[in-house]
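# Next input, structure requested:
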Amino acid sequence: MGWVTLFTILVLILTQIFAVPLKSSNNCGYDSCNLGQPGKLNVHIVAHTHDDVGWLKTVDQYYYGSRREISPKAVQYILDSVIEALVDNPDRRYIYVEMAFFWRWWTEQSEKVRNIVKQLVNESRLEFISGGWCMNDEATTHYNSIIDQHSLGAEFLQETFGECARPKIAWQIDPFGHSREVGSLFAQMGFDGMFLGRADYQDQIHRGFEKKLEMIWKASANLDRQSWLFAGILPYGYGSPFTFCYDSQCSDPPIMDDKNLKDYNVPERVLAFIAEAYALSKIYATNHLIMTMGGDFQDKNAHEKFKNLDKLIHYVNLEQNNGSDINVFYSTPSCYLYALNKAGKTWTTKSDDFFPYAMVPASYWTGYYTSRPALKFYERYANNILQVTRQLNGFAQTNSRETIFVLSEALGLAQHHDAVSGTEKQHVANDYAQRLADGIDRVMDVINNAYERLLPKNNRTASTSQQFLCSYLNISACLPIEGQDHFTLTLWNPTIHPVIVYPRVPVTRQYSIRDPRGNLVVAEYFPIPETIQNLPGRMSSAQNQYLFQVSLPALGFNTYYFEAKAQNTKTDERMEHEKVKTTVNEACVLQNEHLRVEFNSFGELKEIANLDKNLVVSFSEQGFYWYASYTGNKTAPVIPSSGAYIFHPLLPEPAPVSLIRRINCTKTSTVQKASIIFNDWVSEEFNLYNGSSSLEVEWIVGPIPIDDNIGKEIIVRYNTNIKSTKKYYTDANGREVLERIRDYRPTWHHIVDEPISSNYYPINSRIWIKDDDRQFTILTDRSEGGGSMWDGSVEIMIHRRILQDDSLGVGEALNETAYGKGLAITGKHILSVDRPSDSAQFHRIIAQQFYMRPLATFSVPNTTTYTNYSNIYRQTWSALSDSMPMNVHLLTFDQLNPKQYLVRVEHYFELNEDEIYSKAVTIDIQTLFQSIGTISDMIELILTANLPVSDLHRLEWMTNDQQSSKVHVSQQYLSNVTTITLNPMQIRTFQITIA
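This is a model prediction of the structure:
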């Protein structure tokens, strides 16, 4: 390869970082595709727009075009213009992705326009790609919400347009790194391929030289060919080729084809395009090339783009008369993929992921794994409420799906790659949170309607008191119950297994508590920590709280009745507090029958021992540190500062948040805890509950001080004596776990250009390190970033407050505030020490319960005594009459109409992960419907629930080692069969009809 050619390829790869008639469209889908001409270099022109459902403006502002001082973008006019331009020329094609916008636009159209659009869809001239409510982030999203948001869009497309609108391609052109699990989910959604706009610059250079920018992604270590997906990295990110952008916001020259004009430029433009096509052919493997023609919010005047593309296609193809072998035409990603499939080529494979992502050296997009931690948790909390609401709606048969849609839609928006990722402007983040709050408010009507049917005994029509949420229980505040003479706490368990939890109820007086059988509950009464009471914005006057153990039935509820005690004197309170043993600044040991946790008198964690297995992990350090944020350098302007996207520490070693710490140890009959205060803005509390084999850590961080004008990125670090040999393990979107090796990439020789952030990975639910005998696991309550900077060490970033933007578009510093101060957050991790061979039961079962927590609702009943209440209302109930296997999870239970339900069940253990739970398991779906009726029909669907599995026919691919991607398709279930088998990591989706 000559140096000129080599230089051309290198420049092209780095640039990526920053008149053949159409086949008659008698059919939609692949049958409508133009596959080009054999023996020519076929260029597929893909016209598109990328419309963020919120980023610099809110989703409403982007749709209508308001706040023009921020950006003039307006999606409603884009869609108006595109439809008109497609009608003008039957050769033109266009793709659209974000259903959040299209659904809104569709509701405003006349019947005439709708019929035109339906014809364009049926002719595959308007093609929906991905079809989710948004283009979801892949690092900070949970698989449950990814499935839901894609199902939301798929349902709209299916009901509106039918099979011709079913997306066959995933179009993830803007997310900042790509998850293997997301690839697996897309394969299970029936997609044939996935196109990426971003990949690490080192990876792209390596792949470009070897013509491996397109591959077969083996996206699951468990599902084999069911998870295989063709994946291609696009040549220009998702923009247009250099000098060929024809949108009104671009400055590139139009095609000026009047030879009488001084600026006639057809020959130059044609030669430039042909040169671009030849340059691409040096790094792509077939005689088919894709050229995206679009960008952010383009095509407000689609005629401008299409008029120039019409000319470009015409004049480039005319050159075939002069011997050119370039053949260019309008196409779509689906047709490009189909052409690749028909090319008869074998493909290289990939089995790891695309994290972390760097666009240029020393600039890793790993900060967004943690950015906006409060929003990241609130999204999880809202999803928890959504799943519980669907279950309650289904079991109580309230037929309230339209009301639930408000929260479903808000969560769909929240999955966007500039939403839960934390990479939006502050006012947009506020809008996402407000939408979630509004959705939660709406579904409370559904929850109340459901409990009105489930709570009264003997199907009475007794009026039940309104249930309400206490959203600030994480800061021990619940204003509606303060001072009440009596109130109830109802806990709904959304999992199909019984669980034990320890609710904490903040109070301003003392109560007796009765369980569902009327027995008095043994509850601990102790002060709410001052670190909680002093949080900015906390308005509660509660200074004490009750803690007690609760055993909840599977897929059901328990109600606990609180009745104020007649006497509530200071003496009574002192006597209650004296039952709690406390030490200050002394060495202490927390111990139950399973664990022993040792701290010294300086508040340092020294040891966690698993007493059942005789395993000990020693700690040389555990605590909180902060990285100073890099703020840019005029001598190296290409390397951005730390910001919403980028994590770029100024120094490789963080500083401790405090050189001293205080420790208080408290022991009761229910819990033993060590409270450690580092300073006035960082504290943590280790909780060891009776009977528990894991250790909970609750932490408070903030307001992060910035008086020194230094941005700070806060981590918690555990340094252990585990010999981890550079390896650590992180989950992908809450499901499968991937091995990470410090300073290493499986796909290419990684040049270490930034030693800290280049070793950060998304932690959606868990991270661990291990040696031959011991495994130390940390579960998280939200998505966070972290890694292992040296053997035996784990660090997790939990909060960020940065004073400078990273110049990647958001245009403002990530400096969150609340109540006039820096934002303070609370959070929780769960720690475990076990043998590697036994740890799966912990990090699978406990992590699932940690994610799908019981939903606590309160009420102030209109009864005067517990006896009166218990005579009228049921205090415990379960939808299940039989227990379900521990390796099965109920992912979705959604009532579609009075007689039909959508049900997803999954096996959430991996192959060979556990001796018992990694085996295939058989369940009877009828068990879920014992309280509703008899199943009369059951059809298995693909993951997005928009096609029967028996009707799915994915494209077949061949790998370089001659392996076929073909999968045996299961047959549609007969109406009288309700027993199914689940294999490890398998999700199965069913539409179920009740007799």
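
# hey, let's count contacts and neighbours off CA atoms from now on
Will do.

# Mind naming the longest helix for the protein?
Taking DSSP state H as the criterion, the chain has its longest helix at helix 426-454.

# Give the next helix or strand downstream of that one.
Per DSSP states H and E, the first helix or strand lying C-terminal to helix 426-454 is strand 486-493.

# mind checking how far the helix or strand just after that next one is from the chain centre?
Sequence-wise, the next helix or strand downstream of strand 486-493 (DSSP H and E) is strand 499-501. Its chain's C-alpha centre and that of strand 499-501 lie 26 Å apart, by CA atoms, centre = their mean, to the nearest Å.

# other SSEs contacting strand 499-501?
Using 3 or more CA pairs under 8 Å, 6 or more residues apart in numbering; DSSP states H and E, the elements in contact with strand 499-501 are strand 550-552.

# Name the next helix or strand downstream of the strand it packs on, please.
strand 556-564.

# residues making contact with that following strand?
Under the criterion CA atoms under 8 Å, 6 or more residues apart in numbering, residues 484-494, 509-516, 552, 866, 875-879 lie in contact with strand 556-564.

# In PyMOL, select just the buried ones from these.
Buried members of these, defined by 16 or more other CA atoms under 10 Å, are picked up in PyMOL with:
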select buried, resi 484+485+486+487+488+489+490+491+492+493+494+509+510+511+513+514+515+516+552+866+875+876+877+878+879
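
# what's the helix or strand for Thr857?
strand 855-859.

# quick one: the strand or helix carrying Thr403 to chain centroid distance?
Secondary structure assignment for Thr403, by DSSP H and E: helix 401-414. Centroid separation between helix 401-414 and its chain, computed with CA atoms, centre = their mean, is 16 Å.

# Pro506 and Cys478, how far apart?
From Pro506 across to Cys478, the span is 7 Å (CA to CA, to the nearest Å).

# For these two, indicate the residue with more neighbours.
Counted by other CA atoms under 10 Å, Pro506 and Cys478 do not tie: Pro506 has more neighbours, with 26 against 21.

# Before we compare anything, build this one as well:
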Amino acid sequence: MGLMQNHNTITGTAKSHVTSDFVKILHQSITNGKRMASESMKKWASRDNTSHVPEFHSCLLLNISSCNYSSDSKTFIVTVYNPTAQLLTTFVRIPVQNFFHSVSDFAGNDMVTQMVPIPKQVKTIPGRVSSATMELVFLAENISPLGFQSFHVKRKNPIAKEPSNGPHPSINSLNVQTEFYHLSVDTQGRVHVYYTKGARDLHIKQYYNYYEGFEGSNAVAYQQSSGTHIFRPKQENSREVEKNITYQIYKGDLVEEIHLAINDWISQVIRMYDSKDIIEFDWLIGPIPVNDNVGKEIVSIFASNIQNNGKFYTDSNGREMIKRKLYKRPHYKLSLVEKVAGNYYPVTTKISIEDKRQMLRMSVMNDRSQGGSSLMPGKIELMVVVLIVQRRLLSDDGVGLDEPLNETAFGTGVVIKGKHTLVVGSLAEKDELVLREKVEFTSQPWIFFTPTSRTFHEWSQWFE
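Prediction:
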């Protein structure tokens, strides 16, 4: 925990070899934790002290849809553990091969499932080695606090073709809709979100831009380069990324998704689950091209018609929310030269804007520490950063590392994958809304996999 909270670990302000050592130590720690959790599950799930207790495996690469225990097994058990102190209902996504699968719950009931293809951009992530081409989706409901539920999964017939409404060569009437939101995508790859709950007229546009990193001699302040410690864009306005828009739509009983590729190095899945009033933006970025000798700092922008009057809120390391105001500091008069960088703040879990007139609040929750701001009315910017790789820049900032922020992996620039969750609600129900945001962020299960040759009936005789 101390290493995970280390300021260099969170922000990535360390030399490459130090970062690699951090990764090694964290991997060793989570592997040891995985081993202890498996031993606990073996004792917990067994109905008696049988000597035939199988292993409970964790997959550390589920974020890139890779798990050999599920994709390479014809029959396996999925155990969903709830580490929280409240009931947990969660959608489960399991990487599998191109086959239909049946899922039975702990009582033997057939579960409603949906098969969704893994995006091509995910399947071709450098270093990913997996036979999984699809994700099996089902809903695990009412898992007891500190409890678990097991699900028996069996491979069935091959899928003849991808269950999609695409792919489509051009964008005309691309849209998906739930009882809470209506989504569409325009010809420039901008995602349009219309909040349909109640009579409120809220329109949000989400898209990607980039800042060009400033390069200087570092001899004096105005020649400071953008680098590992310093965020200093060359211009005040972000630039549009190059675009070659393609997409696919997938609709089913559990989830509706738009798989959107902006270009060769930016893509995302926009996802809405049945009966959930949130939207997930599951993004994939990299390798950031630098063959033009320009360092780039990528931002995800959520632009809305919310009138927040230059005020926004960022979390204090996952705790209380701190009020921010453009070009202001609470305790002294500010003379700001760096108008972009000087209005960016750390965002560990959440950034929000509010409209007192419309009584609306919009929050974007992130899955890693990032920089964020609201530079224009109704707009939220989140610099697409990750724990290790933040941006891709070609000059050292002269602050101490003596190396540019230009990390590579598997012979190319680093590819990063993360998630932003959009939550919208009424200020009249702010307490409930804040609780919903907190539950959405903290209610994450631990999923175990157990390959088996047993039928459901045989498994249920021996195990919970």
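
# Where does the longest helix of structure 1 end up in structure 2?
Against structure 2, the aligned range for helix 426-454 of structure 1 is residues 16-44 (TM-score structural alignment).

# circling back: which helices and strands does the longest helix of structure 1 pack with?
Helix 426-454 of structure 1 is packed against helix 373-396, helix 401-414, with contacts defined by 3+ CA pairs under 8 Å, 6+ apart.

# can I get those helices in CSV with distance to Phe102 of structure 1 and mean neighbour count?
Formatted as CSV, those follow (distance: least, CA to CA, whole Å; neighbours: other CA atoms under 10 Å):
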stretch, distance to Phe102 of structure 1, mean neighbour count
helix 373-396, 23, 23
helix 401-414, 13, 22
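
# closest to Thr464 of structure 1 out of the ones you listed?
helix 373-396 (14.5 Å; CA to CA).

# starting at the chain centroid, how far to the match of helix 426-454 of structure 1?
With CA atoms, centre = their mean, you get 21 Å for stretch 16-44 of structure 2.

# list the buried ones in it?
Going by neighbour count (16+ other CA under 10 Å), the buried part of stretch 16-44 of structure 2 is 16, 19, 22, 34-35, 37-38, 41-42.

# What residue in structure 1 is paired with Glu280 of structure 2?
Aligned partner of Glu280 of structure 2 by TM-score structural alignment: Glu696.

# Nearest residue to its match in space, please, no chain neighbours.
Ile830 (4.5 Å; CA to CA, 6 or more residues apart in numbering).

# Likewise for Ile532 of structure 1?
Ile475 (5.9 Å).

# What about Tyr819 of structure 1, how many residues nearby?
The burial count for Tyr819 of structure 1: 10, using other CA under 10 Å.

# Mind telling me what it corresponds to in structure 2?
In structure 2, Tyr819 of structure 1 lands on Phe410 (TM-score structural alignment).

# Also Leu413 of structure 1?
Taking TM-score structural alignment, the alignment pairs Leu413 of structure 1 with Leu3 from structure 2.

# wait, isn't that match in contact with Val18?
No: counting by CA atoms under 8 Å, Leu3 of structure 2 does not reach Val18; the two are 12.0 Å apart.

# Pretty sure the residue nearest to Glu696 of structure 1 sits in a strand.
Yes: assessed by DSSP: H, G, I helix; E, B strand; the rest coil, Ile830 of structure 1 belongs to a strand.

# Counterpart of it over in structure 2?
Checking TM-score structural alignment: Ile830 of structure 1 goes with Thr421.

# just Gln149 of structure 1 next, same as before
In structure 2, Gln149 of structure 1 lands on no residue (TM-score structural alignment).

# so is Gln149 of structure 1 in a helix, a strand, or just coil?
Under three-state DSSP, Gln149 of structure 1 comes out as helix.

# which ones are touching the most centrally placed residue in structure 2?
Centroid-nearest residue in structure 2: Lys419, 1.5 Å away (criterion: CA atoms, centre = their mean). Taking CA under 8 Å, 6+ apart as the criterion, Lys419 of structure 2 is in contact with 280-283, 366-367.

# Likewise for Phe91 of structure 2?
137-140.

# just the helices in structure 2 please.
Taking DSSP H as the test, the helices found in structure 2 are 7-11, 16-45, 68-71, 120-123, 430-442, 456-462.

# Of all those, which one comes closest to Phe448 of structure 2?
Nearest to Phe448 of structure 2, of these and by CA to CA, is helix 16-45 at 8.1 Å.

# quick revisit: can you redo the helices and strands packed on helix 426-454 of structure 1 as CSV with distance to Ile706 of structure 1?
Formatted as CSV, these follow (distance: least, CA to CA, whole Å):
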stretch, distance to Ile706 of structure 1
helix 373-396, 18
helix 401-414, 29
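
# For Tyr627 of structure 1, which of those is the nearest?
Counting by CA to CA, and looking across all of these, nearest comes helix 373-396 at 16.8 Å.

# Which residue range of structure 2 does that closest one align onto?
Using TM-score structural alignment, helix 373-396 of structure 1 lines up with nothing in structure 2.

# how far is that helix from where the chain is centred?
Taking mean C-alpha positions (CA atoms, centre = their mean), helix 373-396 of structure 1 and its chain are 14 Å apart.

# That helix to strand 855-859, inter-axis angle?
Orientation note: helix 373-396 of structure 1 sits at an angle of 70 degrees relative to strand 855-859 (axes from the mean of the first three to the mean of the last three CA atoms, to 10 degrees).

# and helix 373-396 of structure 1, what does it pack onto?
Packed next to helix 373-396 of structure 1, using 3+ CA pairs under 8 Å, 6+ apart, are helix 401-414, helix 426-454, strand 855-859, strand 888-897.

# how near is Asp680 of structure 1 to Leu340 of structure 1?
For Asp680 of structure 1 relative to Leu340 of structure 1 (CA to CA), the value is 60 Å.

# on that earlier part again, mind listing what the residue nearest to Glu696 of structure 1 touches?
694-697, 778-780.

# which of these lies closest to Val316 of structure 1?
For the contacts of Ile830 of structure 1, the nearest to Val316 of structure 1 is Thr780 (55.1 Å; CA to CA).

# gap between the lengthiest strand in structure 1 and the chain center?
The residue-count maximum for a strand in structure 1 (DSSP state E) belongs to strand 615-628. Remark: strand 615-628 of structure 1 is offset 28 Å from the chain centroid, using CA atoms, centre = their mean.
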